[in-house]
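Trainee: The following comprises the amino acid sequence and a computationally predicted model.
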Amino acid sequence: MTDPSGESNPAYVLGHSRHELDRLRVQARLLEPVTRHFFREAGIQPGMRVLDVGSGAGEVAFLAAELVGANGSVVGCDRSPIAVATATQAAEQRRTSHVDFREGDPAEMAFDEPFDAVVGRYVLPFQPDPSTILRGLARHLKPGGLMVFQEPDWTFVRSFPPATLNDQVCEWLTTTTELSGQSWNFLEQAYPAFVGADLPAPTVQLQTFVGGQPNTESG
């Protein structure tokens, strides 16, 4: 698959165009409080060395960098050279010196040191075989390290009372991903993905968003 930027990336159906990277930044603002909560609950702490998978524009890596502090470090990886260049530029603008972005598949890459934690957001549903990437990522963890992923599940996404435009957009998005062989529903896949990678069964938390006013971002 070739995205609008002209680069080939079969893993992520929405591509890595400039428009999509801008959309990811908007999405990051909505998801940031939930991601922060999940990471803290999972045990991301100051001083840790963290690997961020599928960094995109770098927002998750920057959040992880905030949580680990200046004595920690974050390496963000993405297969898209445009995403890596965008995230690197953002790190320079933020003057965030303990974050480094690299191009490639982190499940297949080599690193000089192991990590205390591997994190990712909206990554595993876009992999042909989530167990394979999890198995590869586990190689980079220290003994007892953390594997923390925040993934979507749209099983119960709806508007009440029905809102035609919202429901139509949701249908377009789910149909597009289904045609690519992917899915926005990962809850049922989480257990077999981790166990299939010879990892402990995952601890699962679920948090949703409720909006009731025009232009509501979260509630």
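Mentor: Structure received.
Trainee: Please make it C-alpha for all contacts and neighbour counts, starting now.
Mentor: Noted.
Trainee: State the helix or strand in which residue 39 lies.
Mentor: Using DSSP states H and E, the element containing residue 39 is helix 18-42.
Trainee: Show me what that helix is packed against.
Mentor: helix 59-68, strand 141-150 (3 or more Cα pairs under 8 Å, 6 or more residues apart in numbering; DSSP states H and E).
Trainee: Structure two is appended below for comparative analysis:
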Amino acid sequence: MTEHARPATRIQAKNRAAILEAALTVFSEKGYGGATVQEIARTANLSKANLLYYFPSKAAIYRALLDSLLENWLAPLRALDPAGNPREEILRYVRRKLEMSRALPRESRLFAGEMLAGAPVMGETLSGDLRALVDDKAAVIGAWAEAGRIAPVDPHHLIFAIWALTQHYADFDVQVRAVLGGARSPFDEADAFLSDLFTRLLRP
């Protein structure tokens, strides 16, 4: 994006948001390789030249989306409170992750696509900031287990399991709905099932 000393006008902010919203739709449906700047611009109801005023390339749009996504995606993990009740904190994390899959399926599929591609954009972030955060929260969970407040559990793999069991409902939405039958929403049942599953797993 072209940098300006002055704050963005309302129109500029609106156009930038429209570009990112359109790009989220296009990237989540077609992947990075299948997306084009022209299609993103058309979806945003802007000309290609107008889009390139805000973002110099497809890669710049993609990076901006992923940076924003990761920040939002990790907020529930950051909120895990070492001073809280262990099972309540972990179950709250499970529910927040499941709700994000319900509310933000395109974001989940965008992130999954980046991972399946080998994380060409986010590789350094994954092994840096993400790893540090997960290690920190895994230490909290490990301390709870050592104190007997939850059952013995590998904290890193517990976090991986939560990611897998919640994001599956967004990333494999078509498969889930096909198996369950058409328009039936899986999320209320999934909430009850996962709450029971992790309650049993974590019970000392």
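Mentor: Alright, I've got the coordinates. The shown structure was predicted, so the numbers you read here are calculated from the model rather than taken from an experiment.
Trainee: Superposed, what's their TM-score?
Mentor: Put the two chains on top of each other and the TM-score (TM-score structural alignment, normalised by the length of structure 2) is 0.31; 106 aligned residues with a Cα RMSD of 5.4 Å.
Trainee: rewinding a little: now the helices and strands packed on helix 18-42 of structure 1 as a markdown table including distance to residue 99 of structure 1 and mean neighbour count?
Mentor: Formatted as a markdown table, those follow (distance: least, Cα to Cα, whole Å; neighbours: other Cα atoms under 10 Å):
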| stretch | distance to residue 99 of structure 1 | mean neighbour count |
| --- | --- | --- |
| helix 59-68 | 7 | 23 |
| strand 141-150 | 18 | 17 |
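Trainee: Distance to residue 193 of structure 1 for these - can I get that in TSV?
Mentor: Listed next are the helices and strands packed on helix 18-42 of structure 1 as TSV, based on distance: least, Cα to Cα, whole Å:
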stretch	distance to residue 193 of structure 1
helix 59-68	22
strand 141-150	12
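Trainee: Can you check which of these gets nearest to residue 35 of structure 1?
Mentor: strand 141-150 (7.0 Å; Cα to Cα).
Trainee: Identify each buried residue in the following helix or strand past that closest one, please.
Mentor: Using DSSP H and E, the helix or strand that follows strand 141-150 of structure 1 in sequence is helix 164-179. For helix 164-179 of structure 1, the neighbour count (16 or more other Cα atoms under 10 Å) marks residue 177 as buried.
Trainee: which other helices and strands contact helix 164-179 of structure 1?
Mentor: Against helix 164-179 of structure 1 (3+ Cα pairs under 8 Å, 6+ apart) you get no helix or strand.
Trainee: Next SSE downstream of it?
Mentor: In N-to-C order, the element after helix 164-179 of structure 1 by DSSP H and E is helix 187-196.
Trainee: which of the residues in that next one are buried?
Mentor: So, applying 16+ other Cα under 10 Å, buried residues of helix 187-196 of structure 1: 187, 190-191, 193-194, 196.
Trainee: for stretch 77-92 of structure 1, same thing?
Mentor: Buried-residue list, stretch 77-92 of structure 1, by 16+ other Cα under 10 Å: 77-88, 90-91.
Trainee: got a markdown table for those residues, with distance to residue 24 of structure 1 and secondary structure too?
Mentor: As requested, those are arranged in a markdown table below (distance: Cα to Cα, whole Å; DSSP: H, G, I helix; E, B strand; the rest coil):
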| residue | distance to residue 24 of structure 1 | secondary structure |
| --- | --- | --- |
| 77 | 16 | strand |
| 78 | 14 | strand |
| 79 | 16 | coil |
| 80 | 14 | coil |
| 81 | 16 | helix |
| 82 | 14 | helix |
| 83 | 11 | helix |
| 84 | 14 | helix |
| 85 | 15 | helix |
| 86 | 12 | helix |
| 87 | 12 | helix |
| 88 | 15 | helix |
| 90 | 14 | helix |
| 91 | 16 | helix |
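Trainee: For residue 102 of structure 1, state which of those residues is nearest.
Mentor: So of those, ranked by how close each gets to residue 102 of structure 1 (Cα to Cα), first place is residue 77, at 4.9 Å.
Trainee: separation between that closest one and residue 30 of structure 1?
Mentor: Computed as Cα to Cα, to the nearest Å, the residue 77 of structure 1 to residue 30 of structure 1 distance reads 22 Å.
Trainee: try residue 20 of structure 1
Mentor: Going from residue 20 of structure 1 to residue 30 of structure 1 by Cα to Cα gives 15 Å.
Trainee: before we move on, what about residue 115 of structure 1?
Mentor: In terms of Cα to Cα, residue 115 of structure 1 sits 27 Å off from residue 30 of structure 1.
Trainee: Comparing those two, which residue is more hemmed in?
Mentor: residue 115 (23 against 16; other Cα atoms under 10 Å).
Trainee: my guess is that one contacts residue 141, does it?
Mentor: Yes. Using Cα atoms under 8 Å, residue 115 of structure 1 makes contact with residue 141 at a distance of 4.9 Å.
Trainee: List the neighbours of the strand or helix carrying residue 52 of structure 1 that are in contact with it.
Mentor: In the assignment (DSSP H and E), residue 52 of structure 1 maps to strand 49-53. Applying Cα atoms under 8 Å, 6 or more residues apart in numbering, the external contacts of strand 49-53 of structure 1 come out as 60-61, 64, 68, 72-78, 106, 114-121, 123.
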